[in-house]
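K.L.:
Next come a sequence and a model predicted from it.
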Amino acid sequence: MKPDWLTGYVPDLPTPFDEDGEVDFDAFARLCERQIVSGATAIVVGETTGEAPTLTTGEKAGLVRRAVEVAHGRVRVVAGAGSNATDRAVELTRQAEAAGADAVLSVVPYYNKPMQSGLHAHFRAVAEATGLPVILHDVPSRTLRELSDTTLNRLAESEQFIGLRDSSGDLGRLVRIRTSLPPHFRLLSGDDLTALPFMAAGGHGCISVVANLVPELCHAVFASLKEGRPQSSRYLFNRMVPIAELLAAEHPAALKYALSLLGLIRPTTRLPIVQLNDAAKAEVTKAIAELGDEEWSDMEELCPLAGRATSERSDLSIV
């Protein structure tokens, strides 16, 4: 379970839907391949960006199987397997293992606001149900209950818990907990807008939304930081902040619209998520254009529609 692979920018993949609202597995396979050839060490499937609450059990398993098939051992596949019901989280975790996942990402139970002893028992039950490594996901803005430092340290005593996706945006927390955790444990930001300072303060990477759009730029940010070139990493990071802000504001609809401009997927979402209004579409289109044509130089080869889409991305009719 040595998690050296859990590093850098790891994309949290969206789930593409076709014109009938069904999962578009072919488009999903293309997203997986794009991330692999761009240098990702892992991909996350069926989690927040993947609109997990709207996916059926069969769809989740199918996404994992397709990702494993495309990856073919080149990268690790991390399956979103969280729920606010422990038995459901256990079921999803076992299903992910059966589908071939390399690890699971398990979120703090949401809505029912369990006490810390309940969180510890929940995650222990998940771990005991599988032989897979478990990555914890703490996102207080969505769950209304944070994973405390004490509970995190208790869980990290087991080598089966290999990391934390910290979506709190609290950089002080990283500094506070980093030295108390065992050497095997990986700390990853779940917030694109604070990812650079998080990694500069000792974090191992970021499970990212914006990496879906500009994977090469994200990997360049991380490489510059690790090579001791902080000014370069800041310059590159600042280039993607405007689009990252828009993606965060209307997630995941904004990402799906942005990827549709590149010809990669349809902008289709599932209720209660709806597509962007015209004003938001215009903002996303402008932010993509301002990134510069060099960011899309390899897109036509990866996706035949991309050449047309990138030349027309100022035209809102290409939805």
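P.N.:
Nice, I can see it.
K.L.:
Could you use CA atoms for every contact and neighbour count after this?
P.N.:
Noted.
K.L.:
Look up how far Glu283 lies from Gly169.
P.N.:
When Cα to Cα, to the nearest Å is the yardstick, Gly169 and Glu283 sit 24 Å from each other.
K.L.:
between the two, who's got more neighbours?
P.N.:
The residue with more neighbours, out of Gly169 and Glu283 and counting by other Cα atoms under 10 Å, is Gly169; that gives 19 against 15.
K.L.:
before we go on, here's another structure to hold up against the first:
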Amino acid sequence: MILFEGSGVALVTPIKNNQVNYEILGKLIDWHIENRTDAIISCGTTGEAATLTKEEKKKVISFTVDKVDGRIPVIAGTGSNNTADAIEMSKSAEAAGVDGLLIVTPYYNKTSQKGLLQHFMAIADQVNIPIILYNVPGRTGVNLLPMTVAELEIHPRIQGIKEASGDISQVAEIARLCSDNFRIYSGNDDQIVPILSLGGKGAISVVANILPKETHDLIFSFLGGRIDEARKKQLGINGLVNSLFIETNPIPIKTAMNLLGMEAGELRLPLTDMEPKNKEILVQSLLKMGFEIGGASNY
């Protein structure tokens, strides 16, 4: 399987009465496919994987695979700071029929680069589908260094990285050290064009939850050689992107979706509702982008 190009949405997990709302999840999946999303990323950070039980994650992944029904790739977040648990979840997701795995660096126990290398290699040895590494040191406390990424690329199942370090120089070094076949995805929505300019193939996107077509079009404008058009599209969304990260993701994106009638539902503790002053900033950003607040559903 060749990993996707374009916009992979880091899909929220709709929750109602503290239970996963599968009716809304199914509607969101169909809406994304209709609006040119290029891949669904299930149970990532934006999907609140940290507060889903293991059984909930397995069910969400299986439901997503069945609902997508082969129309676009499904990538499952199966990372853990326990290598054995990551292997178990990865094998379960593979059995459910996902097209690839998104595996975050181990968090909290803060292993060395040697530990990262052995962790990812151990998981890759146990599955038969592509793996996208996920580097987000701001959340995990661990930075997957370019030289380690280059060593990991040797494994045939490790085929890409979601880079959310925010360090463009680091992304450039990954691009320099790895082959042209190794896929780099932007993990920061305000850096999609900069990462594409270094050879990136797309984004795993939060803003795509409410701007699916626009995120797809931004990426393919660049990939199609329309660089100035892509630049303008990037700058055009950056104000909204900034407001979507004014508090911890996925608090603002779920809030935005609820404001737009998309029924993303509740957040699970320890995440809480947005502070009123931040919510007002988000509302103004949505209005500036042309969204209608509190009206009919936007999907």
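P.N.:
Yes, it's here. In this text, all values refer to a predicted model and were calculated from it rather than measured experimentally.
K.L.:
All the strands of the second structure, residue numbers only.
P.N.:
With DSSP state E, the ranges of strands along the second structure come out as 6-10, 15-16, 19-20, 39-42, 74-77, 100-104, 131-135, 158-163, 183-186, 202-205.
K.L.:
Can you give me the separation between Ala264 of the second structure and Ile33 of the second structure?
P.N.:
Between Ala264 of the second structure and Ile33 of the second structure the computed distance is 17 Å (Cα to Cα).
K.L.:
Same question for Lys57 of the second structure.
P.N.:
21 Å.
K.L.:
Which one of the two is surrounded by more residues?
P.N.:
Residue environment comparison for Lys57 of the second structure versus Ile33 gives the larger neighbour count to Lys57, 26 against 17, counting by other Cα under 10 Å.
K.L.:
For the counterpart of that one in the first structure, give me its contacts.
P.N.:
Under the alignment (TM-score structural alignment), Lys57 of the second structure pairs with Lys60 in the first structure. With contacts defined as Cα atoms under 8 Å, 6 or more residues apart in numbering, Lys60 of the first structure is in contact with 46, 52.
K.L.:
what's the answer for Phe161 of the first structure, then?
P.N.:
Residues in contact with Phe161 of the first structure (Cα under 8 Å, 6+ apart) are 127, 133-136, 155, 185.
K.L.:
List the members of the residues you listed that persist in the second structure.
P.N.:
Using both residues aligned by TM-score structural alignment, their matches' Cα atoms under 8 Å, the second structure keeps these contacts from the contacts of Phe161 of the first structure: 127, 133-136, 155.
K.L.:
roughly how far is stretch 273-283 of the first structure from the heart of the chain?
P.N.:
21 Å (Cα atoms, centre = their mean, to the nearest Å).
K.L.:
Repeat that for stretch 113-121 of the second structure.
P.N.:
On Cα atoms, centre = their mean, the centre of stretch 113-121 of the second structure falls 22 Å from the chain's centre.
K.L.:
what does it correspond to over in the first structure?
P.N.:
Using TM-score structural alignment, the partner range for stretch 113-121 of the second structure is residues 116-124.
K.L.:
Could you identify the residue of the second structure that aligns with Gly169 of the first structure?
P.N.:
Under the alignment defined by TM-score structural alignment, Gly169 of the first structure is paired with Gly166 of the second structure.
K.L.:
That match - nearest residue in space that isn't next to it in sequence?
P.N.:
With Cα to Cα, 6 or more residues apart in numbering as the criterion, Gly166 of the second structure has its nearest non-adjacent residue at 7.0 Å, and that residue is Asn188.
K.L.:
Which residues are in contact with the one you found?
P.N.:
The contact partners of Asn188 of the second structure, by Cα under 8 Å, 6+ apart, come to 163-164, 166, 203-205.
K.L.:
Nearest to Thr13 of the second structure, out of those: which one, please.
P.N.:
When those are compared for distance to Thr13 of the second structure (Cα to Cα), Ser205 wins out at 14.4 Å.
K.L.:
Sounds good, over and out.
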